[in-house]
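Enquirer: Sharing a model prediction with you, sequence too.
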Amino acid sequence: MVVDVIEFRLDQRSGVPTYLQLVQQVNQALRLGILQPGDQLPTVKEVVGKLAINPNTVLKAYRELDREGVTEGRRGQGTFVSHDQPATMPGDYSALRAALLKWVERARKAGLDEESITALVTATLHAAFFEQAA
């Protein structure tokens, strides 16, 4: 089945190559349970139509996902999430997500833009994980 739930978004300011942004978004959708094994990714033509990017960029992303074993291309049918994918994160994280959304709203009201919020979250995550490992 074609999944309409994954809608690719590009951040031209991120410095991350476009094809890698697509790869990262598919991996994130898998972790969050938005995509499941057997789900079909949007066609190259659909992605190109929505994002106005070069078809070769989408092909490069899909080839990378194939190489990583995340997806499998089926000639004449499309690109599908591999059945060898691990289960999504266990548990219901809706309460955590709601709390995070409230925190983001507070950060925005405090004057932080998206890049500043991302930098703060990234730095905090790195500190938390490196402190745990030490």
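Expert: It's in. These numbers come from a predicted model, not from an experiment.
Enquirer: Every contact and neighbour count from this point should use C-alpha atoms.
Expert: Will do.
Enquirer: For the residue most central in space within the chain, pull up the helix or strand it's in.
Expert: With distances taken as Cα atoms, centre = their mean, the residue of the chain nearest its centroid is residue 25 (1.7 Å). Following DSSP states H and E, one finds residue 25 within helix 18-31.
Enquirer: Who are the packing partners of that helix?
Expert: helix 55-67 (3 or more Cα pairs under 8 Å, 6 or more residues apart in numbering; DSSP states H and E).
Enquirer: if we can go back for a sec, next, the contact list for the residue nearest to the centre of the chain, please.
Expert: By Cα atoms under 8 Å, 6 or more residues apart in numbering, the contact list for residue 25 reads residue 8.
Enquirer: another structure for you, compare them:
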Amino acid sequence: MVEYRIDRRSGVATYVQIVQQTKQALRLGLLEPGDKLPTAREVVEATAINPNTVLKAYRELEREGLVEPRPGAGTFVRRSLSHPEAAADSPLRTALAAWMSRAREAGLEREDITALIAAAVDESFSNSGPRPGPSREDTA
């Protein structure tokens, strides 16, 4: 089950943080179709946020087709965002972990690494046409 961590100093709306963290869990395969999200009450107890904030986040996830409420049962994952290449044991993830270790050994802090990765991602997606390899439609 996902455990939400709310950063009140981030400047990001609380409901957006819940949406982002849920999508992250879906991308990494931590949540899969059929899994139940924590109830609004459980999230409120763990994070001390307003229940309406949790419900707003869950409605946004529902609007995007990622979760579905089941009256009396809870909110369940409808579809995944994960890719096998992002799994914890994938070669890409292993290579990234090794790169992160080298970056930390070189003295880079979390913010430095985050900025470097964000710049590389932006550069990669702005300078290239279609992604190499099969599209999602080809693999679906």
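Expert: Alright, I've got the coordinates. Keep in mind that what you see is a predicted model, and the values were worked out from it rather than measured.
Enquirer: And the TM-score between them?
Expert: After superposition, the two chains reach a TM-score of 0.80 (TM-score structural alignment, normalised by the length of the first structure), with 128 aligned residues with a Cα RMSD of 2.2 Å.
Enquirer: What is the aligned counterpart of residue 24 of the first structure in the second structure?
Expert: Aligned counterpart of residue 24 of the first structure in the second structure: residue 20 (TM-score structural alignment).
Enquirer: now do residue 127 of the first structure
Expert: So residue 127 of the first structure corresponds to residue 123, using TM-score structural alignment.
Enquirer: Please, which helix or strand holds its match?
Expert: Counting by DSSP H and E, residue 123 of the second structure is found in helix 110-126.
Enquirer: Have a look at how far, on average, that helix is from the first structure.
Expert: Taken over the aligned residues, the distance from helix 110-126 of the second structure to the first structure averages 1.3 Å (mean Cα distance after the TM-score superposition for the first structure).
Enquirer: Please report how far residue 23 of the first structure lies from residue 42 of the first structure.
Expert: Going from residue 23 of the first structure to residue 42 of the first structure by Cα to Cα, to the nearest Å gives 13 Å.
Enquirer: Ignore what I typed, I meant residue 71 of the first structure.
Expert: From residue 71 of the first structure to residue 42 of the first structure the distance is 12 Å (Cα to Cα).
Enquirer: Ok, residue 77 of the first structure next?
Expert: For residue 77 of the first structure, the distance to residue 42 of the first structure (Cα to Cα) stands at 11 Å.
Enquirer: Residue 62 of the first structure now?
Expert: From residue 62 of the first structure to residue 42 of the first structure the distance is 10 Å (Cα to Cα).
Enquirer: Next: residue 130 of the first structure.
Expert: 37 Å.
Enquirer: higher neighbour count, these two?
Expert: residue 42 (19 against 10; other Cα atoms under 10 Å).
Enquirer: Please identify the helix or strand for the more buried one.
Expert: Per DSSP H and E: nothing holds residue 42 of the first structure, as it lies in no helix or strand.
Enquirer: Need the counterpart of it in the second structure.
Expert: Under the alignment (TM-score structural alignment), residue 42 of the first structure maps onto residue 38.
Enquirer: if I read this right, its match contacts residue 1, doesn't it?
Expert: Yes. With contact defined as Cα atoms under 8 Å, residue 38 of the second structure reaches residue 1; the gap is 7.0 Å.
Enquirer: that older thread, what's the average distance of the helix holding residue 25 of the first structure to the second structure?
Expert: Helix 18-31 of the first structure differs from its equivalent in the second structure by a mean of 1.3 Å after superposition (mean Cα distance after the TM-score superposition for the first structure).
Enquirer: how much distance is there from that helix to the middle of the chain?
Expert: 3 Å (Cα atoms, centre = their mean, to the nearest Å).
Enquirer: Nice, that's everything, thank you.
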